[in-house]
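Engineer: Following is a predicted model, sequence given first.
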Amino acid sequence: MLKCHLSKIMGVKRLKIADVARDTGINRGTITRLYNETATRVELEAIDALCTYLDVPIGELFEAGELIK
C-alpha cells in the first residue's frame, strides 16, 4: 500500500487543490483523490507533473506503507 503525502506538501507550500489543478492541467478529481488518499490508480504523467510542479522527488510524494492482509 502506498501512502501519499500530497496534502502535507500542499499544506507546507500553502497550495489549494484548484491552484494545483489549474497550474498542472491535472484533473481536479485526481488531485482530490490523491490529497484524500482515496485514489486507486493514477497516470504516470500526472505523478510526473505533480513532482515537477511541487519540486519534490517521487519518494517524497509517495511512501511505501505496510501491506494489509
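Structural biologist: Structure's in. What do you need?
Engineer: When you work out contacts or count neighbours from here on, use the C-alpha atoms and nothing else.
Structural biologist: OK.
Engineer: Counting by contacts, list what the helix ranked longest in the chain packs against.
Structural biologist: Longest among the helix segments of the chain by residue count, using DSSP state H, is helix 44-54. Judged by 3 or more Cα pairs under 8 Å, 6 or more residues apart in numbering; DSSP states H and E, the packing partners of helix 44-54 are helix 17-24, helix 58-61.
Engineer: put this beside the first:
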Amino acid sequence: MIKCNLRVLMAERKLNIQDVANKTGLSRTTISALVNENGKGIQFDTLETLCYFLKIDPGELFRLERR
C-alpha cells in the first residue's frame, strides 16, 4: 500500500492545510485528501507543485508500506 508523507512533512515545517493551500494555489480539498490519505491518486501537476514547494523529491512524499 502506498502511503503519503504529507502530514509528516507539513508538521516538520509547522505548516497547516491552509498555509499550503495559500502558498501553492492548490485547493484545501486536494491537500486534505492527501494529508488524510483519502485520495485515489494524484495529478502530476499537483505532485510537482508540492515537491517544488516543500523542496523534496517525489519519493519523499510517498512510501510503500508492505502488508
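Structural biologist: Yep, it's here. Keep in mind that what you see is a predicted model, and the values were worked out from it rather than measured.
Engineer: Need the TM-score between these chains.
Structural biologist: For this chain pair, the superposition-based TM-score is 0.92 by TM-score structural alignment, normalised by the length of the second structure; 67 aligned residues with a Cα RMSD of 1.1 Å.
Engineer: before we move on, the earlier item: how close does the longest helix of the first structure sit to the second structure?
Structural biologist: Superposing on the second structure places helix 44-54 of the first structure at an average distance of 0.4 Å from its equivalents, by mean Cα distance after the TM-score superposition for the first structure.
Engineer: which residues of the second structure does that helix align to?
Structural biologist: Mapping helix 44-54 of the first structure onto the second structure (TM-score structural alignment) gives residues 44-54.
Engineer: Pull out the buried positions in that stretch.
Structural biologist: Thr46, Leu50, Cys51, Leu54 (16 or more other Cα atoms under 10 Å).
Engineer: Show residues contacting that stretch.
Structural biologist: Leu9, Thr24, Leu26, Asp57, Pro58, Leu61 (Cα atoms under 8 Å, 6 or more residues apart in numbering).
Engineer: and if we set it to 6 Å?
Structural biologist: With contact meaning Cα atoms under 6 Å, 6 or more residues apart in numbering, stretch 44-54 of the second structure is reached by Asp57.
Engineer: How far does it sit from its chain's centre?
Structural biologist: 8 Å (Cα atoms, centre = their mean, to the nearest Å).
Engineer: before we move on, what about stretch 6-14 of the second structure?
Structural biologist: How far stretch 6-14 of the second structure lies from its chain's middle: 9 Å, per Cα atoms, centre = their mean.
Engineer: try stretch 18-36 of the first structure
Structural biologist: Distance, centroid of stretch 18-36 of the first structure to centroid of chain: 8 Å (Cα atoms, centre = their mean).
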